[in-house]
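**Student:** Sequence first, predicted coordinates after that:
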Amino acid sequence: MSATSVGGDQYTLTEEQRDFRDVIRQLVSQRIAPRAAEIDATGEFPHDIAKLLAEQDLLGLPFDERHGGTGTGALMLCVAIEEIAKACASSSLILAVHDLGTLPIRLAGSAAMQDRVLPRYASGEWLAAFALSEPDAGSDAGGMRTNAVRRGDTWVLNGTKNWITNAGVAAAYIVFAVTDRSVSYSRGITAFLVEADRPGFAVAKLEHKMGMRGSPTGQLTFDDVELTDDDVIGTPGEGFKIAMRTLDHSRLGIAAQALGIAQGATDYAAAYARERTAFGKPINELQGIQFKLADMETRCAAGRELLYAAAARADRHAPDLGKYSAMAKLFCSDAAMDVTVEAVQVLGGYGYVTEYPVERMMRDAKLTQIYEGTNEIQRLVIGRSLR
C-alpha cells in the first residue's frame, strides 16, 4: 500500500490508501470526535481510544508486517494521524508517539530486540515513549546529565528526563544517557530500552498543560536502574546519531498532527460561517470572512502537499529527508497556529468559549511549534542543508 511515485518527487495516494483513509474518517467521526471535548476537559489519558486504535490496527501502522504491523509506510501513517487530529489532537498523539517511541528500535535495534518487543507495540499491548529532553537539556543535547555507567555485566542508569509524552502509561521508554564523557556528546551518548517495571524507575510528576491535555507529559527519574547489553539500542556511543535519525522521521508525525488540527479548525469555521447570519445574510458571504477562510484553506492545502512529499521521501529512504521533514514540521505547525487563531476570530465570542472546539484547537496547536524540535531548530536544520 505504498505511495505511487512519478518523476521521483511526485506522489499520490493509491485507491487502497484512500479507502483506508475513509475507514479512519468514519472511525474518527463515530468514536473519537464525540470524546474529544471530554478528554480535554478531564485531562485524562483516553485508554478507551488507545484500545480502539489497537483493535483497528492503527497502532500497527508504524511497523512492518513481519512484526505484526500493516507495512503501509510513512505516508499512510501521516494520513491516519492527520485524520485523527482533525477531531482530537490528544488522541492523534497516541499514534504519533507510538511511531516516535519505537523508531530507535526500528532504525538501530538488533534483530533480537526487534523480534522481542516490536510485536508487542504493533498489537497495542505496549505503548511507547521517547525520553531525550532533560530539565537543562532540551534543544541542546550537549547539556545532558543522565548517565549510565558500566559495572561488570550491567549498566547502571541515573538521571532525570523532562517533558516526556506518555509518562505513566508507556510500557517501556527509549532513554538516552551519557556513557562516555571523554568524547563529544555526538559520540558519548547511548540509547537504552527501559521497561517501566524496572526497579529504580519512577514517574516523578505530571505537567498541567495549556493544550494536548489528554496526553500525559511528565518527568521521569532513574535511580540506579540496572540494564543489560540486551537493553542497548544499536551500539554504545551511537545514541545521538540514533536520536537525530529518529527525529528526521518522527517530525512527519507532528507535521501531520498540526495539519489535522488546522484542517479541523478550517472545516469547523467554514461550516459555522455557512450557518451564522449577520447583516441579513450568512457571514460566509462577507468578504472579510471569505478572505480568512480562503487563507486558512490555502495554508492547509499547501501544508498537505509539503507533508505528503516529505512522507513519500521517507518511504523511498531519500537522502534529503531531514530537510523535508523539518520544512513540513515548520510549515504545518506555523499554519496550525495561524489557522486556529483565525478560526477563533471567525466564530467571534463563540470561538472563545469551551462549548465550541476551536479554542481547544488553538491551545493544542501551540505545542506543535515546540515539541519534536522547536521551529527555531527546524529553521537551523533547513538552513544548514543549504550551506
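**Tutor:** That came through, no problem.
**Student:** from here on, contacts and neighbour counts on C-alpha atoms
**Tutor:** Noted.
**Student:** Just give me the neighbour total for the spatially closest residue to Glu238 that is not a sequence neighbour.
**Tutor:** Residue nearest to Glu238 in three dimensions, not counting chain neighbours: Thr190, with 5.7 Å by Cα to Cα, 6 or more residues apart in numbering. Neighbour count for Thr190, taken as other Cα atoms under 10 Å: 27.
**Student:** which element is Thr190 on?
**Tutor:** strand 189-195 (DSSP states H and E).
**Student:** What is that strand packed up against?
**Tutor:** Judged by 3 or more Cα pairs under 8 Å, 6 or more residues apart in numbering; DSSP states H and E, strand 189-195 is in contact with strand 172-178, strand 232-233, helix 239-275.
**Student:** Now distance to Arg379 and mean neighbour count too, for the ones you listed, in a markdown table please.
**Tutor:** Output for the helices and strands packed on strand 189-195, formatted as a markdown table (distance: least, Cα to Cα, whole Å; neighbours: other Cα atoms under 10 Å):
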| stretch | distance to Arg379 | mean neighbour count |
| --- | --- | --- |
| strand 172-178 | 24 | 26 |
| strand 232-233 | 29 | 24 |
| helix 239-275 | 13 | 25 |
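**Student:** Out of these, flag the one nearest Ala314.
**Tutor:** helix 239-275 (7.0 Å; Cα to Cα).
**Student:** relative to strand 172-178, how tilted is the closest one?
**Tutor:** Taking axes from the mean of the first three to the mean of the last three Cα atoms, to 10 degrees, one finds helix 239-275 and strand 172-178 inclined to each other by 130 degrees.
**Student:** Run the chain-centre distance for helix 239-275.
**Tutor:** 8 Å (Cα atoms, centre = their mean, to the nearest Å).
**Student:** So for stretch 217-228, what gets flagged as buried?
**Tutor:** 217-222, 224-227 (16 or more other Cα atoms under 10 Å).
**Student:** if I read this right, Asp40 contacts Ser215, doesn't it?
**Tutor:** No - using Cα atoms under 8 Å as the test, Asp40 is too far from Ser215 to be in contact (9.1 Å).
**Student:** Okay, one more to line up with it:
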Amino acid sequence: MISFALDDEERMIEEIARNLGKLLRDGMRKWEKDGVSSEIIKKYQETGFALIDLPEELGGVNAGFFKKVLALESMAWGCAGTTLFLELPSFNSHILVFADENAKSKYRDKMNKVGIYFDFDNNFSEENGKYTGSAKAVLGRDIALFFLVKDGKVLVFRNFEIQRKKPLALDAVGVNELKLSDSEPEDIFELKDKGRYFLSVARLYLSAIDTGILRASFEYSSAYAMEREAFGKKIAHHQGMAFLLSDFSIATSACQLYLWKAAWSLDTKQENFFQVCADAFSFISENAEKFTVWGVQILGGHGFVKDHPVEKWMREAKTISLLFGGKHISEIHSSEE
C-alpha cells in the first residue's frame, strides 16, 4: 500500500518551516518594500534548510529534495519572494554539481553573488569571443557574477550592466535585467549533463514555491468566502462559488502531489527525472496562475487592494511562470524526451 504519511524527521522539518512561514507572512509587505531583515536571515540560517538538498562536496548534507520541498512550500506560504531570497545561494549552488572540480572550488563560496540565465531564445550573440545581448529576468539583489548558460557551457562575466526591474513581484529577492555589450567572459566551464540537472532542480524549487502560493491563496480566499454573506447566506454556500472553491481545493492537492513526485524522481535518480520535473513545473505554474486569479476574484474589489495578500500571490505566480524559460520551454523539453 502506498503511504503519504511523513516520517518524524519530515514532520519536524515541516513544522519548523511553517513557523518560519508565519513570520514571513507577518512581514511580507515590509520584505517586499525594504528587503529581508537580518533577524529573518538569522532565523533561516538556524534552521539549516539551505543545506538539506546540497551534496556533501558543496557543503550540504544530501538529505534529499523531498525534505527540501516540504520546507520551501511552507516558507512560500508566508512569502515567496523572501523564500527565494533566502534560498538563492543554495538554489544557485546546484549549477556546480556537474561542473569540473576547478569550477567547484573557484565558485562554491560565491554563489550568493551569482545571477544565472539560460539563453533558450538566443538573446545573446557572439562575435570573436565577445557577447552582446540582454537577459530579462535574473534573480538576485547583489549580483557580482553573471553565469550565462549556452549550449551546455557556463560563460562567467564580471562586467555587465544591471537594471532592477520595476516592482511587480518577487521584490524581496530582486528581478533584474542584465546586459552585455561586446563583453568577453572571464571564465568558461562545461556542464557534463548540459544543464539538465540544474534546470530540473530550478523547476522543482519554483514548483514548490508556486504550490505554497497556491495553498496560501486557497486558504485565505476560502476563509473569506465562509465569512462574507450575500443574499442571506455565506457566499461559499452559493452553488457557483462552491464549485469554484471545490476546483481550487482539487488543484491545490494535485499540485502538491505532483511536486512530491518530482522530488522523488530526483531523489531516486529516475531516468525520466528531467521530464517529470518539466511536467511538474508546467502543471503547477499553470494552475498557480489560474487559481491565484480566482483567489482575487473571490474577494471581489477587495482582492485588488493591498489590505489583502491575494493580489501579491497573483503577481508572484505569474512571475514565477516566466522564470528559466517558463512553462512553455518546460513543455518543449518534456515533448522532446
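**Tutor:** Yes, it's here. Everything quoted here is computed from the prediction, not taken from an experiment.
**Student:** Give me the TM-score for these two chains.
**Tutor:** Here the superposed chains carry a TM-score of 0.87, computed using TM-score structural alignment, normalised by the length of structure 2; 335 aligned residues with a Cα RMSD of 2.8 Å.
**Student:** Out of the helices and strands packed on strand 189-195 of structure 1, which gets nearest to Val203 of structure 1?
**Tutor:** Taking those one by one with Cα to Cα, strand 172-178 is closest: 11.4 Å.
**Student:** Which one of the buried residues of stretch 217-228 of structure 1 is nearest to Thr374 of structure 1?
**Tutor:** Among those, and counting by Cα to Cα, the member closest to Thr374 of structure 1 is Thr217, at 16.7 Å.
**Student:** Please pull up the equivalent of that closest one in structure 2.
**Tutor:** With TM-score structural alignment as the criterion, Thr217 of structure 1 lines up with Val175 in structure 2.
**Student:** how much space between that match and Glu289 of structure 2?
**Tutor:** Separation of Val175 of structure 2 from Glu289 of structure 2 (Cα to Cα, to the nearest Å): 18 Å.
**Student:** circling back to that earlier point, chain neighbours aside, what residue packs nearest to the match of Thr217 of structure 1?
**Tutor:** Leu139 is the one closest to Val175 of structure 2 (Cα to Cα, 6+ apart), at 4.8 Å.
**Student:** Identify the contacts common to Asp40 and Ser215 of structure 1.
**Tutor:** Taking Cα atoms under 8 Å, 6 or more residues apart in numbering as the criterion, Asp40 of structure 1 and Ser215 both touch Ser90.
**Student:** Now name the helix or strand holding the residue minimising distance to the centre of structure 1.
**Tutor:** Per Cα atoms, centre = their mean, the C-alpha nearest to the average position across structure 1 is that of Ala96, at 3.5 Å. Assigned by DSSP H and E, Ala96 of structure 1 falls within helix 89-100.
**Student:** what's next to that helix, contact-wise?
**Tutor:** 32, 39-40, 46, 49-50, 58-59, 62, 81-82, 84-85, 121, 127-130, 165-166, 212-215, 246-247, 250, 253-254, 257, 260-261, 361, 364.
**Student:** Could you check which residue of structure 2 pairs with the residue nearest to Glu238 of structure 1?
**Tutor:** In structure 2, the residue equivalent to Thr190 of structure 1 is Lys153, according to TM-score structural alignment.
**Student:** Its match against Glu190, yeah?
**Tutor:** Yes - Lys153 of structure 2 is within contact range of Glu190, at 4.3 Å (criterion: Cα under 8 Å).
**Student:** hang on, Phe63 of structure 1 is in a helix, isn't it?
**Tutor:** No - assignment of Phe63 of structure 1 by DSSP: H, G, I helix; E, B strand; the rest coil gives coil, placing it outside any helix.
**Student:** Show me what Ala80 of structure 1 lines up with in structure 2.
**Tutor:** Using TM-score structural alignment, Ala80 of structure 1 sits opposite Ala71 in structure 2.
**Student:** Just the buried positions in the host helix or strand of its match, please.
**Tutor:** Secondary-structure assignment from DSSP H and E places Ala71 of structure 2 in helix 65-78. For helix 65-78 of structure 2, burial by neighbour count (16+ other Cα under 10 Å) applies to 65-78.
**Student:** quick one: contacts of it?
**Tutor:** Contacts of helix 65-78 of structure 2 (Cα under 8 Å, 6+ apart): 10, 13-14, 17-18, 20-26, 28, 49, 52-53, 82-83, 204-205, 208-216, 259-260, 263-264, 266-267.
**Student:** again with stretch 44-59 of structure 1
**Tutor:** With Cα under 8 Å, 6+ apart, stretch 44-59 of structure 1 has contacts from 32, 39, 60, 69-70, 80, 91, 94-95, 98, 121-124, 213-216.
**Student:** Of the residues you listed, which belong to helices?
**Tutor:** Applying DSSP state H to the contacts of stretch 44-59 of structure 1, the entries found in helices are 39, 80, 91, 94-95, 98, 121-122.
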